[in-house]
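Colleague: just the structure for this:
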Amino acid sequence: MTFDITITAFSARDLERDVDGLGALLHACVHAGASVGFVLPYSAADSEAFWTGSVRPNVEAGTRLLLVARRGDRIAGSVQLDYDTPPNQPHRAEVRKLLVHPDLRRQGIAQSLMAELERRAPALGRTLLTLDTRSGDKAEPLYAGLGYQTVGVIPDFCRDTADAGRLDSTTIMYKRL
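Modeller: All right, here's what the predicted structure looks like:
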């Protein structure tokens, strides 16, 4: 159940204005063990560099939707829809980096972000959404509960966030809208 959560689409200017809050969100998630492409040690500067160097150019180019959930003035979560696809895939997009601050989890924020992302995707011509998530992670049943279907599992897909010697599997999922 969510309380006083607002979700908005961020422009590149919004991202620049709130890069500190977005950076704090990603930094907290990585340090809480989220498998979102980064490994420890991971600094606040690394986190801000991700938002400004990787996400902002795509938002500015109009190939990525960035949704941000706020509780009051605090950034509580975010999710991205990457719709920079080849010419033969104009109907598809990839869900990227669903993040909810560790202090605010289990309050419906992730579900709200995904519902808004799915609501906006058809306006972008996207009717098939894909994603991957660390196999066995808490996010996997969340996505399944939202109607995402499992295609399969790829073993040894990525390094574990904290244990560089361990490789984690990823589960590939999709949903038709």
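Colleague: only C-alpha atoms from now on, for both contacts and neighbour counts.
Modeller: Will do.
Colleague: next helix or strand past the host helix or strand of Gly23?
Modeller: Secondary structure from DSSP states H and E places Gly23 in helix 19-31. The helix or strand immediately downstream of helix 19-31 is helix 44-50, counting by DSSP H and E.
Colleague: now do the helix or strand just after that following helix: which elements does it pack against?
Modeller: Sequence order places helix 56-61 as the next helix or strand after helix 44-50, per DSSP H and E. On a contact count with 3 or more CA pairs under 8 Å, 6 or more residues apart in numbering; DSSP states H and E, helix 56-61 meets helix 12-17, strand 64-71.
Colleague: other SSEs contacting the longest one?
Modeller: If I follow you right, that is strand 64-71. Packed next to strand 64-71, using 3+ CA pairs under 8 Å, 6+ apart, are strand 5-10, helix 56-61, strand 74-82, helix 109-120.
Colleague: and these: which comes nearest Val36?
Modeller: Proximity to Val36 (CA to CA) singles out strand 74-82 among the helices and strands packed on strand 64-71, at 11.4 Å.
Colleague: buried ones in the closest one?
Modeller: By neighbour count on 16 or more other CA atoms under 10 Å, the buried set for strand 74-82 is 75-82.
Colleague: how about stretch 141-156?
Modeller: 143, 148-150, 153.
Colleague: which ones among those lie within helices?
Modeller: Tyr143 (DSSP state H).
Colleague: returning to that earlier point: how about the helices and strands packed on helix 56-61 in TSV, adding mean neighbour count and distance to Asp132?
Modeller: Output for the helices and strands packed on helix 56-61, formatted as TSV (neighbours: other CA atoms under 10 Å; distance: least, CA to CA, whole Å):
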stretch	mean neighbour count	distance to Asp132
helix 12-17	15	24
strand 64-71	21	17
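Colleague: now the second one, please; I'll put the structures next to each other:
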Amino acid sequence: METLDGARVRASAPGLGALLRDAVDGGASVGFLAPLGAGDAADWWRGAAEEAERGVRTVWAAYGARSALLGVVTLVRATAPNQRHRGDIAKLLVHSAARGRGLGRRLLAAAEAGAAAAGLTLLVLDTETGSPAEGLYRSAGWTRAGTIPGYAADPAGEPRPTTYYYKALG
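Modeller: Sure, this is the predicted structure:
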């Protein structure tokens, strides 16, 4: 597991974009509609690089053999004065060829540890209701806060319910 600074996120944008496209192509509701173009996916990560440089977003990446990018997770810090104790877990992505081996759990644990080390005391995240990710979050000690019907569209453009989770740290 490696923490990527803004420059490394920017340099890795094409590979991170390919990971994002793999998730969208697999039906993951991660903020994009299919088909997601390579340029658009890489551009999203270039924006994330700017946030990393400003200290708003932290990016952890996991690599396999021959430095193949297998997964990523980000932590976005809340910036409002009354919310600086919390952060959002976003873009927890594991390549389809690397799923089922605990990588998502290790990425999530890295983000949680990084958040705690940064002094954050509360994390939140959202996921498509009924997705495989829900089992991961529940088994990792996250608490279901509630579900909003039709909150976000899946990659095909169909509105789906979204479930929010939270975890107190420390």
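Colleague: return the most buried member of the helices and strands packed on strand 64-71 of structure 1.
Modeller: Most buried of those by mean neighbour count (mean count of other CA atoms under 10 Å) is strand 74-82; its value is a mean of 23.
Colleague: how many other residues sit next to the alignment partner in structure 1 of Arg86 of structure 2?
Modeller: Aligned by TM-score structural alignment, Arg86 of structure 2 pairs with Arg92 of structure 1. Applying other CA atoms under 10 Å, we find 22 residues neighbouring Arg92 of structure 1.
Colleague: for Arg92 of structure 1, give me its contacts.
Modeller: Going by CA atoms under 8 Å, 6 or more residues apart in numbering, Arg92 of structure 1 touches 83, 85, 126-130.
Colleague: hmm, 10 Å instead?
Modeller: 82-86, 121-122, 124-130, 174, 176 (CA atoms under 10 Å, 6 or more residues apart in numbering).
Colleague: filter those to the buried ones?
Modeller: So, by 16+ other CA under 10 Å, the buried ones in those are 82-84, 121, 126-130, 174.
Colleague: looking at these, which are in strands?
Modeller: 82, 128-130, 174 (DSSP state E).
Colleague: in structure 2, what residue corresponds to Gln111 of structure 1?
Modeller: Using TM-score structural alignment, Gln111 of structure 1 lines up with Arg105 in structure 2.
Colleague: distance of its match from Asp126 of structure 2?
Modeller: 16 Å (CA to CA, to the nearest Å).
Colleague: what residues does the residue lying closest to Arg105 of structure 2 once chain neighbours are set aside make contact with?
Modeller: Among residues not flanking Arg105 of structure 2 along the chain, Leu136 sits closest, at 6.9 Å (CA to CA, 6 or more residues apart in numbering). Contact analysis of Leu136 of structure 2 by CA under 10 Å, 6+ apart lists 102, 104-105, 108, 142.
Colleague: endpoint to endpoint, stretch 96-107 of structure 1 covers what distance?
Modeller: 20 Å.
Colleague: so Asp46 of structure 1 touches Phe38, yeah?
Modeller: Yes. Contact criterion CA atoms under 10 Å: Asp46 of structure 1 and Phe38 qualify, at 9.4 Å.
Colleague: of those two, who's got more company?
Modeller: Phe38 (20 against 14).
Colleague: trace the more buried one over to structure 2, please.
Modeller: In structure 2, the residue paired with Phe38 of structure 1 is Phe32, using TM-score structural alignment.
Colleague: its match touches Lys91, doesn't it?
Modeller: No. Under the criterion of CA under 10 Å, Phe32 of structure 2 is not in contact with Lys91, lying 11.2 Å apart.
Colleague: mind listing the shared neighbours of those two?
Modeller: Residues within reach of Phe32 of structure 2 and of Lys91 at once, by CA under 10 Å, 6+ apart, are 20, 23.
Colleague: now stretch 168-177 of structure 1: buried residues?
Modeller: 168-175.
Colleague: please list all residues in contact with the corresponding residue of structure 1 for Ala62 of structure 2.
Modeller: The equivalent of Ala62 of structure 2 in structure 1 is Ala69 (alignment by TM-score structural alignment). Counting by CA under 10 Å, 6+ apart, Ala69 of structure 1 touches 4-9, 75-79, 99-100, 109-110, 112-113.
Colleague: please tell me how far the most centrally placed residue in structure 2 sits from Gly100 of structure 2.
Modeller: In structure 2, the residue lying closest to the centroid (CA atoms, centre = their mean) is Lys91, at 1.9 Å. As defined by CA to CA, Lys91 of structure 2 lies at a distance of 17 Å from Gly100 of structure 2.
Colleague: same question, Ala34 of structure 2
Modeller: Taken as CA to CA, the span from Ala34 of structure 2 to Gly100 of structure 2 is 24 Å.
Colleague: that'll do, ta.
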